[in-house]
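J.: Mind folding the following:
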Amino acid sequence: MLLNKRFKPIVLVGFMGSGKTTMGKLLAQAYNIPFVDIDSKIVESVQLSIPQIFETVGENGFRNYEYEQLQAQLCKAQVIATGGGIIEHSKSFNLLKQTNASIIWLDAPIAVLYHRIQHDDNRPNAHAKSFSNLKSLYLSRVSRYNEIAFIKVDTDKPSSEILNEIKQALN
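T.: I've put the predicted structure just below:
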């Protein structure tokens, strides 16, 4: 399948640590299309790290930057990795609900996600949080991921299996 002829972006959503960036790069490579990471675009445009952005303009300010980047990126045939909390901002959530993109929810058991992110200082919503706190945050987001995604893929397995599952769903 030649994705670029469809002109339909692939958007990866899911909780922190679910593998959106890793799988996004592999997926873009497999389809020979660009890959864009919304968080990286924000850091590049604002010239601050994500924790610094949260410190300076708060989570709401960060979510506004996220919405602007999402809006700008949805018009291109590419793979887009979103931030785990993009569905928290109503404008971003509604934009994702209305877009013609293929939205894929990457997920893993909460214990796996916690293990992947527990020592990552670049995630303000996870930094110094207990398993219980992160599980509550995860559970508060699940229904929103489910509402916008056309498929849910378990990422607690080898990348090659995940990639094949996604490719089959897209075909």
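
J.: From here on, just use CA atoms for contacts and neighbour counts.
T.: Fine.

J.: Give me the helices and strands touching the longest helix seen in the chain, please.
T.: In the chain, taking DSSP state H as the definition, the longest helix is helix 50-73. Helix 50-73 is packed against helix 38-46, helix 90-98, with contacts defined by 3 or more Cα pairs under 8 Å, 6 or more residues apart in numbering; DSSP states H and E.

J.: please give me the structure for this one as well, since I'd like to look at both together:
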Amino acid sequence: MLTVYVLWLACQVAWTWELHKPVPWQQHCSAACQCMDDGRVVICSHSRLSRVPSDLPATTKTLDMDDNQLGALRNTSFIGLSNLEVVSVQHNGIQFLETGVFLRLSRLREVRLGGNHLTRLPRNVFRRNRNLQVLDLHGNTFVTLPDVAMFRQHNLLVLNMSSNHVTSSVLGPAFRFTTQLTSLDLE
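T.: Below you'll find the model as predicted:
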């Protein structure tokens, strides 16, 4: 009888452990965010964050940080997130981007910076982002097109500059590299 009880107890412990054992990527998801798809999609929108959380899964491919209070994106904002393909930081009051903010993100395909307070982009901000296909800068305060940031952006397909204060639609010399550009919105 004691043997049956010990066996039953061992099964209960094993079953409870299996039921509650931690999933590795969930252990690394910030409390302010929601991680989905094994940590590949992370949503931190509407969380009143003033910086990108440092405890996001390294597996993150899509990061939604819309409607927070970032103010600026620094070179340290995306450390440990080298798998990022999509970054959305719309409506964050961003006024400043450090030149190397996207430097370590060689897989980056889409950047959404709409609805912020940007007036310019640093010269080499997308220097290593050769896979960039979509750049959304709508609703900022640009008065000219971000010519120097377009240097060597051969794969850029979409550039949304709508709802800015652009006074001239003249494409500067760096735009000669945007040979795949199919959509330029200047509305």
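
J.: quick one: TM-score?
T.: For this chain pair, the superposition-based TM-score is 0.30 by TM-score structural alignment, normalised by the length of the first structure; 89 aligned residues with a Cα RMSD of 5.1 Å.

J.: picking up where we left off before, tell me the buried residues in the longest helix of the first structure?
T.: 50-54, 59, 62-67, 69-70, 73 (16 or more other Cα atoms under 10 Å).

J.: The longest strand seen in the first structure packs against which elements?
T.: If you go by DSSP state E, the first structure has its longest strand at strand 102-107. Here strand 102-107 of the first structure touches strand 10-13, helix 131-148, strand 151-154, going by 3+ Cα pairs under 8 Å, 6+ apart.

J.: most packed of the ones you listed?
T.: Ranked by mean neighbour count, these are led by strand 10-13 with a mean of 25 (mean count of other Cα atoms under 10 Å).

J.: helices and strands around that one, which ones?
T.: Counting by 3+ Cα pairs under 8 Å, 6+ apart, strand 10-13 of the first structure packs on helix 20-31, strand 79-81, strand 102-107.

J.: For the second one, give me every contacting residue.
T.: It stands for strand 79-81 of the first structure. 9-13, 20-21, 24-25, 27-28, 33-38, 73 (Cα atoms under 8 Å, 6 or more residues apart in numbering).

J.: Identify each buried residue in that strand, please.
T.: Neighbour counts over strand 79-81 of the first structure (16+ other Cα under 10 Å) mark 79, 80, 81 as buried.

J.: Distance check, the closest residue to residue 135 of the first structure other than its chain neighbours against residue 104 of the first structure.
T.: Among residues not flanking residue 135 of the first structure along the chain, residue 110 sits closest, at 6.4 Å (Cα to Cα, 6 or more residues apart in numbering). Distance, residue 110 of the first structure to residue 104 of the first structure, by Cα to Cα, to the nearest Å: 18 Å.

J.: With residue 151 of the first structure instead?
T.: 5 Å.

J.: Check residue 59 of the first structure too.
T.: From residue 59 of the first structure to residue 104 of the first structure the distance is 24 Å (Cα to Cα).

J.: What sits closest to residue 88 of the second structure if chain neighbours are left out?
T.: That would be residue 112: by Cα to Cα, 6+ apart, it lies 4.5 Å from residue 88 of the second structure.

J.: Neighbours of that neighbour, how many?
T.: Residues lying near residue 112 of the second structure (other Cα atoms under 10 Å) number 20.

J.: roughly how far apart are it and residue 72 of the second structure?
T.: Taken as Cα to Cα, the span from residue 112 of the second structure to residue 72 of the second structure is 14 Å.

J.: again, but for residue 159 of the second structure
T.: From residue 159 of the second structure to residue 72 of the second structure the distance is 21 Å (Cα to Cα).

J.: before we move on, what about residue 17 of the second structure?
T.: Distance from residue 17 of the second structure to residue 72 of the second structure, by Cα to Cα: 43 Å.
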